[in-house]
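Q: The following block contains a protein sequence and its predicted model.
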Amino acid sequence: MGCSPSNSRSNDSKNSIVCVKRQISNLQSLQIDAGIFVGKRKGDISKDYKIEDKLGQGGYGFVRGGISKETGKKVAIKSIKKSTITNDMKEKAKFFSEVDILIRTDHPNIVKLYEFYEDENYYHLITEYISGGELLDFIIKRNNLSESSASKFMKQILSGIVYCHSNNIVHRDLKPENLLLDSDSPNALLKIIDFGTSQIFKPRTHMTQKYGTIFYIAPEVLKGRYNEKCDIWSCGVILYILLSGRPPFSGKTDEEIYQKISRGFISFERPEWASISPSAQSLIRKMLQKDPSLRISANEALHHSWIVVNSLDDHTKELNSDVKMQSLENLKNFRAEYKLQQAVLTFIASQIDSQEESKKLIEAFKELDKNGDGKLSQEELIEAYKVKIGHNAAINEVETIMKKADANKSGFIDYTEFVIACSKAEMMLCNNNLEQAFRALDQDCSGKISAKELKEVLGGRIRSKEKLWKKLIDEVDENGDGELDIDEFKEMMLKMIDSNGNKI
């Protein structure tokens, strides 16, 4: 099917109208999501990043800090030796699976991937830098945590895992070393990292490859037949350690530990458990249920009474309520008239972040996300709006919001879409952010954005001729030269801000 020439003028005219309608329809259906700007580069990474000291090392390679020479942004650089994977197709597939999974994910408790490089000897993953260290170090400093602190961390872990499982992603190596914090505080934002052993799974099927770390590995993984609930076992072990400072299954040798895991017997007899609530112990037992068919799901664990009761204090509830109401107001008022505006906002929200602003939006997002699946449904938004404007008005309001804010046409408001609609205009559309976004689209560094460049950056989701992308340029091309310069680009974006400095 396509827009083909006709022998008759009448048919030619009809075909032309149909062709234009198709292009407009394609433009409206263009899916813009958080992973659209994650690109692959070849060459020397040090041309674009100042490389800093190592943060960690493993058999695959190492992780270093880095600073973008273009933006000054601090990042983490995970470098994988090509020699360890190029001769093993399974290992190579595993690496690219990690890249694909990180591109797909859009959740506040999952590390962001910005881009990846390939040079002669290494693959490099460029991710967000998380400054507070590992959850393991946090536990070691304190030996064990209060139930309130432990529940706040566990809620964040489970939220990320609910999101993964609902998108058919299994992590397979959850442990405190793969959970990073943005500060050394019980109120820190937690991020799940290292998806190197993760996999896209088919529901109601089993995996057989043995992955995981000795203390956290589920008994069914040792048997070589398991599903996504292996992650829940790992979460149960993590919670046990958070509350007691020691693992539930230990021994002098690996074999002894494996035997204890296989038996699956959990003890709460040590003195430290005397002060831990029965509710916490109940959740651990449900997560460390030996039979995975009887084991609690990630969603059930997230909504367990111990998590719900302990993870929020009164001050946080009050703060979340204020932020939630402001976010709902911003979401209602959001308007992106052009597809290109949506694309630019997506780049800014997914690649550039303000930690203080992000934390407030994360809390508001999770307050609205009642089922914890990492996205906002129409029903969840209607439930929130009806408190203020009534049920029928809420239905109409949410239908309008979905049309404006659901940029990837998923039928939900994803986390990045929520950030776009609810962030402060002065933070999102500051001069520095707009210039970075312009450079991301100006692939040949000519100082102008062409239809060809838009197709290269945004065209992966849709098959179309270049004139579709020219139409996207023409919508905002003030001087009519068929390209977008920096002044036209900024003017297009700043049209979204009203006289009071709010996004419209």
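A: Yes, it's here.
Q: Only C-alpha atoms from now on, for both contacts and neighbour counts.
A: OK.
Q: ok, which stretches of the stretch 351-500 of the chain are strands?
A: 375-376, 413-414, 448-449, 484-485 (DSSP state E, counting those that start in this stretch).
Q: And the chain, by the same measure?
A: In the chain, the strands defined using DSSP state E lie at 39-42, 49-57, 61-68, 74-81, 113-118, 122-128, 169-170, 179-181, 190-192, 199-200, 375-376, 413-414, 448-449, 484-485.
Q: May I see the buried residues of the fifth one?
A: Neighbour counts using 16 or more other CA atoms under 10 Å place 113, 114, 115, 116, 117, 118 of strand 113-118 among the buried residues.
Q: now the nearest residue to the first one once chain neighbours are set aside: how far from residue 297?
A: Closest residue in space to residue 113, ignoring its immediate chain neighbours: residue 127 at 4.4 Å, by CA to CA, 6 or more residues apart in numbering. Taking CA to CA, to the nearest Å as the criterion, residue 127 is separated from residue 297 by 29 Å.
Q: How about residue 304?
A: From residue 304 to residue 297 the distance is 10 Å (CA to CA).
Q: shouldn't residue 146 be in contact with residue 243?
A: Yes. Under the criterion of CA atoms under 8 Å, residue 146 makes contact with residue 243 at 6.9 Å.
Q: Distance check, residue 26 against residue 472.
A: 11 Å.
Q: Residue 191: neighbour count?
A: 24 (other CA atoms under 10 Å).
Q: Residue 179 is in contact with that one, correct?
A: Yes. Contact criterion CA under 8 Å: residue 191 and residue 179 qualify, at 5.7 Å.
Q: The closest residue to residue 443 other than its chain neighbours: what's it in contact with?
A: In this structure, residue 443 finds its nearest non-sequential neighbour in residue 453, 6.1 Å apart by CA to CA, 6+ apart. Contacts for residue 453 (CA atoms under 8 Å, 6 or more residues apart in numbering) come out as 441, 442, 443.
Q: try this one side by side with the last:
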Amino acid sequence: MGCCNTLPVPPPLSSDKLQVQPTPQRSSKRGRLPTNKLMTITERYEILRALGSGTIGTLFHAKNLETCEIRTIREVNKSASYHSVEVFQEVKILKELDHQNIIKVYEAIETSRSYYIVLENIYGGSLADRFKKNNVEGVISKYIHDMFLGLAYLHSQGIVHCNLSQDYVVLSDTSETPVLKIIGFALAQRLSEKKTIDQKYLKYPWASPEMLRGEYSEKSDVWSAGIVLYSLLTQRQPFPKGSRSMVIDAISSASVDFYNSAFTGLSLDAQDLIKSMLKRDPDDRPTCEKILQHPWFGNSKRMLPITYNITKKLLGFKITSKVAKRIMVFIVEQLALVRKDYAILGYFRSLDLNEDGKASKDEVLNVFNQVGLNVTQDIDFIMENIDTKGTGKVRYLDLVLGLTNWSQEFKKKNLEKYFKAEGGFVDADWLKKEISGVEEKEWDEFLVKIPMDEGKIHIEGLKKILRLNISNLT
């Protein structure tokens, strides 16, 4: 299928992380989740290994036959007693979301026997497991900051997780710099709908007092996040051990243990933050946006992953042809649909100091200065080359364009798919329609350099011209 065969397969998750959260079985007349219909799942994915079975499905690793991307797929048998309306509540919500700290759903596939939910592949284990023996505040705060970025985004979309726990705060992979991901959205709710939650499916040690009364809001997630943070930093639960009813009584009265030595040994900022989140009255708790401004994150929320070599590469990056630049932007946009480069995402977040999704000229200057490069005289030139939208701001996709290893990317077969190439040729009229902002005269000057056959562009010739137009190609 023109696909690479050397991608590493992540190790299987431990069985306790494989269990899919049960979904309450309520009758509902809402429409089904839109699906792509296939005869078999193997038309699109190569099954690599089974991960385990849960209450509402089986999980396994698979490889997309076209892109070689590794995915986690959940299979749900149509003959089961539960029906798609409830099973896919989680998926319907996740399909509307797009944030680096929230698990991604790519597609839903339907065959005659089963539904298949194609998910982002996450195999780094829980945050709690990773830091079981290393609960240093300065290390953990970076990940907690990311957790609140995800929750703040979720709440801005009018959605409450409703069942956040340390099992659902996980890491993307087993590398030294994984990305935090929030998972477990089976009980997530839209605030506009305010549906009742079946409490038997709650992870009650993390549930807020109002959640135990059948009420919830964004502040319910804040309470749960406070329990997660308390447990991570103290390596203990905030309520006395005992029966379920005893713990629920302690939660209901917000009788949190703030007096044990593990808690009082935390920094004053950490204590203050946790106490503010574990107020009995949800109105007294801060919002996620407010929490992100708390002093506890001050020294460690922003690790600077950008190095001198990275900044030098950006400084030397340039695409000499306008047409080539527009085509490269198109390629980057297609790449972003199938994968995120978490290293480049980390670089971008170092630039984006105010976290608005765009880095200004001043923010770029600040980071360059921190790594010892004074580019004050060259900043306008730099911005012109990496700001593909001409807005005076740098986006994540701009960094992908400037930092991707294009020598390697051009060797892959993905470009044929992006350009809908057939028999090694791309339809020139189709390409012109897809690439905006280019005059016909500019197209003529660009295409005259590429081998063509009856209005078709030779894909290898196109790649060669694109390579020639990129400076400092690696």
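A: Received, thanks. Given the structure is predicted, the values throughout are model-derived calculations rather than measurements.
Q: nearest to residue 97 of the first structure, of the strands of the stretch 351-500 of the first structure?
A: strand 413-414 (21.8 Å; CA to CA).
Q: other SSEs contacting that closest one?
A: Judged by 3 or more CA pairs under 8 Å, 6 or more residues apart in numbering; DSSP states H and E, the packing partners of strand 413-414 of the first structure are strand 375-376.
Q: For the strand it packs on, enumerate the helices and strands it packs against.
A: If you count contacts as 3+ CA pairs under 8 Å, 6+ apart, strand 375-376 of the first structure packs onto strand 413-414.
Q: what's the strand it packs on in contact with?
A: Against strand 413-414 of the first structure from outside (CA under 8 Å, 6+ apart): 106, 374, 375, 376, 377, 402, 405, 406.
Q: What count of nearby residues applies to the counterpart of residue 209 of the first structure in the second structure?
A: Residue pairing (TM-score structural alignment): residue 209 of the first structure is matched to residue 196 of the second structure. Look at residue 196 of the second structure: counted by other CA under 10 Å, it has 11 neighbours.
Q: Now do the same contact list for residue 196 of the second structure.
A: Counting by CA under 8 Å, 6+ apart, residue 196 of the second structure has contacts residue 214.
Q: and the gap between it and residue 212 of the second structure?
A: Residue 196 of the second structure sits 12 Å away from residue 212 of the second structure, taking CA to CA as the criterion.
Q: if I pick the most centrally placed residue in the first structure, what's in contact with it?
A: For the first structure, the residue sitting closest to the mean C-alpha position, by CA atoms, centre = their mean, is residue 106 at 2.5 Å. Residues near residue 106 of the first structure by CA under 8 Å, 6+ apart: 34, 112, 414, 415, 416.
Q: Over to residue 173 of the first structure?
A: 195, 197, 198, 211, 212, 213, 216, 217, 231, 234.
Q: Residue in the second structure paired with it?
A: In the second structure, residue 173 of the first structure lands on residue 163 (TM-score structural alignment).
Q: So what's the residue count around the aligned residue in the first structure for residue 180 of the second structure?
A: Residue 180 of the second structure maps onto residue 190 in the first structure, with residues paired by TM-score structural alignment. Using other CA under 10 Å, residue 190 of the first structure is surrounded by 27 other residues.
Q: how much space between the residue mapped onto residue 116 of the first structure from the second structure and residue 184 of the second structure?
A: By TM-score structural alignment, residue 116 of the first structure lines up with residue 108 in the second structure. To residue 184 of the second structure, residue 108 of the second structure is 17 Å away according to CA to CA.
Q: how about the helices in the stretch 301-450 of the second structure?
A: Along the stretch 301-450 of the second structure, the segments classed as helices by DSSP state H, counting those that start in this stretch run 308-316, 322-338, 342-351, 361-370, 379-386, 396-403, 406-409, 414-418, 428-434, 440-447.
Q: show me the contacts for residue 320 of the second structure.
A: Taking CA under 8 Å, 6+ apart, one finds 469, 470, 471 in contact with residue 320 of the second structure.
Q: For the second one, give its distance to residue 403 of the second structure.
A: Here residue 470 of the second structure is placed at a distance of 12 Å from residue 403 of the second structure (CA to CA).
Q: ok, residue 277 of the first structure to residue 232 of the first structure distance?
A: Taking CA to CA, one finds residue 277 of the first structure at 20 Å from residue 232 of the first structure.
Q: just residue 258 of the first structure next, same as before
A: For residue 258 of the first structure relative to residue 232 of the first structure (CA to CA), the value is 18 Å.
Q: Of the two, which one has the most company?
A: residue 232 (28 against 20).
Q: Give me the aligned partner of the more buried one over in the second structure.
A: Here residue 232 of the first structure is matched to residue 222 in the second structure, going by TM-score structural alignment.
Q: ok, now residue 362 of the first structure?
A: Checking TM-score structural alignment: residue 362 of the first structure goes with residue 345.
Q: ends of stretch 413-428 of the first structure, how far apart?
A: Termini of stretch 413-428 of the first structure sit 18 Å apart (CA to CA).
Q: repeat for stretch 337-353 of the second structure
A: 25 Å.
Q: which parts of that stretch are buried?
A: Neighbour-count burial for stretch 337-353 of the second structure [16+ other CA under 10 Å]: 344, 345, 346, 347, 348, 349, 350, 351, 352, 353.
Q: so which pair among those residues is furthest apart in space?
A: Pairwise distances across these peak at 15.2 Å for 344 and 353 (criterion: CA to CA).
Q: Give the full set of residues in contact with residue 441 of the first structure.
A: Applying CA under 8 Å, 6+ apart, the residues contacting residue 441 of the first structure are 449, 453, 454, 457.
Q: if you set the cut-off to 10 Å instead, what comes out?
A: By CA atoms under 10 Å, 6 or more residues apart in numbering, residue 441 of the first structure lies in contact with 37, 343-344, 347, 448-450, 453-458.
Q: hmm, back to that, relative to residue 387 of the first structure, which of the strands of the stretch 351-500 of the first structure is closest?
A: Closest among the strands of the stretch 351-500 of the first structure, using CA to CA: strand 375-376, at 16.8 Å.
Q: For the closest one, what is the distance to the chain centroid?
A: 12 Å (CA atoms, centre = their mean, to the nearest Å).
Q: on that earlier part again, who has more neighbours out of residue 304 and residue 297 of the first structure?
A: Neighbour totals were compared for residue 304 of the first structure and residue 297, and residue 297 leads with 21 against 17 (other CA under 10 Å).
Q: aligned partner of the more buried one in the second structure?
A: In the second structure, residue 297 of the first structure lands on residue 287 (TM-score structural alignment).
Q: Need the nearest residue in space to that match, chain neighbours excluded.
A: Using CA to CA, 6+ apart, the nearest residue to residue 287 of the second structure is residue 219, at 6.8 Å.
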